[in-house]
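Let me see the structure of the following:
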Amino acid sequence: MTPRKIIIDTDPGQDDAAAIMLALASPELEVLGVTAVAGNVPLALTARNAGIVTEICGRSDIAVYAGADRPLARKLVTAEHVHGKTGLDGIDLFEPARPLETVHAVDFIIETLRREPAGTVTLCPLGPLTNIATVIERAPDVVERIKEIVLMGGGYFEGGNITPSAEFNIYVDPEAAKIVFGTGVAITMMPLDVTHKVLTTRVRVERLRANGNRPSVAMADMLEFFERFDEEKYGTDGGPLHDPTVIAWLIDPGIFSGRSCNVEIETGSDLTLGATVVDWWKVTGRTENAFVVRDVDADRFFDLFIERVGRL
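Have a look, this model is predicted:
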């Protein structure tokens, strides 16, 4: 089976790191490159963190490209209160041996989409959609060449995690999200409604640590830091592991379920800025533009995640 070609667009973030690890451990996927965007922490840190994670995985062959350092039209909002000052608090960090590429992330994505056969590259945004929206605006000719966009972002029944109605990735750059959801490209959306069902319980983190390899131990250390915020906030055993759901969907979509819906992005209201308005019950008559995932077999997800990271 030919591996699916993907570009991971990310703002690491411990859960972003988990997604990168899962992708690099999975023969079903070919990671063409990792592009960084400002989000959980500023761009200088997200770009460095992406390089750190690939090096921890023993994959310094994976190039990292720095992209947008701010949203399209707004001041950057970050999430150090969740991820720590570095974005990857919980482990000892270092300067990656491989330097960042000199090509801008947006240019890399455009050039890759033009070079690879049409319909063969999937974009996997794990943070704010600034890089992806900039690609669409700068090079509209590549839009029809994208196989699919599988993203982590938004929420509906679950509400928001940065405001009562908005999920962080969409809230940071709602204008970018509006552009992406309006392209007509096939989109799969992993909202809080599904990611809040994959909890890093103590038993699951201990299983991961028991793998004993460097990536598993590093990820277990990161998760023990990362989950403390959500455990206090939600009163759960462990916190949601958001971003790896994107990668797990590409490997085994049978773990998940959902339905095609219309999704609109709120950009005008101070009260609900960044809300993803999901027409789950199809009451508006608007055209479906995304497959919205709502449920997951959490045990199967963690079986996959733990086993794969143990291969690295």
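
C-alpha only now, for contacts and for neighbours.
Noted.

got a list of what the residue nearest to residue 182 when sequence neighbours are not counted touches?
Leaving aside its sequence neighbours, residue 182 sits nearest to residue 289 (C-alpha to C-alpha, 6 or more residues apart in numbering; 7.7 Å). Residue 289 makes contact with 181, 182, 184, 185, 186, 187, 260, 261, 262, 263, according to C-alpha atoms under 8 Å, 6 or more residues apart in numbering.

Just the element for residue 295, please.
Assessed by DSSP states H and E, residue 295 sits inside strand 290-296.

name the helices or strands packed onto that strand?
Applying 3 or more C-alpha pairs under 8 Å, 6 or more residues apart in numbering; DSSP states H and E, we find strand 290-296 packed against strand 187-190, helix 192-195, strand 256-261.

what's the distance between residue 282 and residue 288?
Residue 282 sits 9 Å away from residue 288, going by C-alpha to C-alpha, to the nearest Å.

Next, the second sequence, to be compared with the first:
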Amino acid sequence: MAPSAEPARRQEIWLDCDPGHDDAVALILAGHNPALHLLGVSTVAGNQTVEKVTDNALRVLAAAGLAHVPVVAGAAKPLLRPVPLLCAEIHGESGLDGPLGGPVLPAASHGALPGKAPVCMFEAIAAAHARLVAGGAADARVHLVATAALTNVALLLALYPEVVDMVEVTIMGGCLGVGNTGPVMEFNIQTDPEAARIVFESGVRLAMVPLEVTHTALVTTSVLQRVRTHQPSPFLGLMTDLLMFFSDTYATVFKMKDPPLHDPCAVAWVIAPELFKTEFLRVDVETVSTLSPGQTVCDIWGQSRLPKNCTVCMEMDVARFWDLVIDAIHAADGVSPLNQQEQRQQEQQQQQH
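Next up, the predicted model:
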């Protein structure tokens, strides 16, 4: 009998984010896909203040049965610009509002790690890289996925230049043409253009999942029906609220019938890059213009004399993307403490009767 194949090694991943409704789903996908090992989470001001998004990350992880994943608060403002561009008009005052306003998830019972985000990120990444090297991994790089402003990532690369050879950075951000919070600017890059420029010019192995791809990951009625295929539960009810929260905003502002789910697309690239069509391009970040700070200038036709620096995702297999996301949501549903609390309450009520 032929020996059975060894199970594939899980990819080591660190997620830098600003939850945010779509970041919440990215956390669940990173924490509940069997191909990934989520080392930790760092937060940065963006969709809301760093205090609020850090609290949101803790709430999401606790609700999804991932309270063991460490969280560290990162940058409260861009590298050079005086204040962050917050996005309360999209994500609400808490950054993770429910349909009636206010936080949709209960508070977590645990807090964030002490210390500085770049230090915590480096320590976790370096330790994971060393384990991969010791285990004889063909590629010992750790995946650093950024679904927010790139401030923390830029600081990490500046403080620890040796990390360039330890990581592969994947960002949800940028666009090839029309932006979302600016005419040609995508929000995550626009929030801290100088940090983005540092990352794009650092020499790190880099992949970009732009708006042109994430705007195809639409939360349709059929997607919601698939999410609800499990036994109805408090967790799935909250997930439905999260997935649909900014549907009205996207219909009004961006003329989109169904809202897109941006950030999990970057996690999906790490899990299954075969779902994407890509081009290796030169990408520069505009930092000087008063009209388009944060524009990602993608050299589609190879006219730049500068070296190519970024794998740009151009298309995504949307059906298979949703398979990954929905499987992760259902896995989280199976271990969510929110469901366990309801079950205990029902058992107590039955005992009383």
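
Could you quantify their similarity as a TM-score?
The TM-score (TM-score structural alignment, normalised by the length of structure 1) is 0.95; 310 aligned residues with a C-alpha RMSD of 1.4 Å.

thinking again about what came up before, where does the very next helix or strand once past the strand holding residue 295 of structure 1 end up in structure 2?
Next along the chain after strand 290-296 of structure 1, taking DSSP H and E as the criterion, comes helix 298-309. Aligned by TM-score structural alignment, helix 298-309 of structure 1 falls on residues 318-329 of structure 2.

What residues in structure 2 pair up with stretch 260-268 of structure 1?
Alignment note (TM-score structural alignment): stretch 260-268 of structure 1 is matched to residues 280-288 of structure 2.

Oops, could you answer that again for stretch 191-207 of structure 1 instead?
Using TM-score structural alignment, stretch 191-207 of structure 1 corresponds to residues 210-226 of structure 2.

residues of the matching stretch that come out buried?
Across stretch 210-226 of structure 2, burial judged by 16 or more other C-alpha atoms under 10 Å covers 210, 211, 212, 213, 214, 216, 217, 218, 219, 223, 224.

mind putting those in JSON lines, distance to residue 262 of structure 2 included?
Output for these, formatted as JSON lines (distance: C-alpha to C-alpha, whole Å):
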{"residue": "210", "distance to residue 262 of structure 2": "9"}
{"residue": "211", "distance to residue 262 of structure 2": "8"}
{"residue": "212", "distance to residue 262 of structure 2": "10"}
{"residue": "213", "distance to residue 262 of structure 2": "8"}
{"residue": "214", "distance to residue 262 of structure 2": "5"}
{"residue": "216", "distance to residue 262 of structure 2": "9"}
{"residue": "217", "distance to residue 262 of structure 2": "7"}
{"residue": "218", "distance to residue 262 of structure 2": "9"}
{"residue": "219", "distance to residue 262 of structure 2": "10"}
{"residue": "223", "distance to residue 262 of structure 2": "15"}
{"residue": "224", "distance to residue 262 of structure 2": "16"}
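
between the residues you listed, which is closest to residue 243 of structure 2?
Distance ranking of those against residue 243 of structure 2, using C-alpha to C-alpha, places residue 219 first at 6.9 Å.

Next up, the contacts around the alignment partner in structure 1 of residue 250 of structure 2.
Aligned against structure 1 by TM-score structural alignment, residue 250 of structure 2 finds its counterpart in residue 230. Residue 230 of structure 1 sits next to 236, 238, 239, 240 when contact means C-alpha under 8 Å, 6+ apart.

which strands and helices sit next to the helix or strand hosting residue 264 of structure 1?
Under the criterion of DSSP H and E, residue 264 of structure 1 resides in strand 263-265. Judged by 3+ C-alpha pairs under 8 Å, 6+ apart, the packing partners of strand 263-265 of structure 1 are helix 174-181, strand 276-278.

roughly how far apart are the residue nearest to the spatial centre of structure 1 and residue 182 of structure 1?
Here the mean C-alpha position of structure 1 is nearest to the C-alpha of residue 126 (C-alpha atoms, centre = their mean), at a distance of 1.7 Å. Counting by C-alpha to C-alpha, the separation of residue 126 of structure 1 from residue 182 of structure 1 is 18 Å.

returning to that earlier point: CSV please, covering the helices and strands packed on strand 263-265 of structure 1 and showing distance to residue 45 of structure 1.
Formatted as CSV, these follow (distance: least, C-alpha to C-alpha, whole Å):
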stretch, distance to residue 45 of structure 1
helix 174-181, 21
strand 276-278, 28
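
Tell me how far stretch 81-91 of structure 2 lies from the chain's centre.
Remark: stretch 81-91 of structure 2 is offset 17 Å from the chain centroid, using C-alpha atoms, centre = their mean, to the nearest Å.

now do stretch 87-107 of structure 1
Using C-alpha atoms, centre = their mean, the offset of stretch 87-107 of structure 1 from its chain centre is 16 Å.

what's the counterpart of residue 81 of structure 1 in structure 2?
By TM-score structural alignment, residue 81 of structure 1 lines up with residue 89.

where's its match, which helix or strand?
Using DSSP H and E, residue 89 of structure 2 maps to helix 88-91.

Could you list every helix and strand in contact with the helix or strand following that helix?
Per DSSP H and E, the first helix or strand lying C-terminal to helix 88-91 of structure 2 is helix 117-134. The contact analysis (3+ C-alpha pairs under 8 Å, 6+ apart) places helix 117-134 of structure 2 against strand 11-17, strand 36-43, strand 71-73, strand 142-146, helix 151-159.
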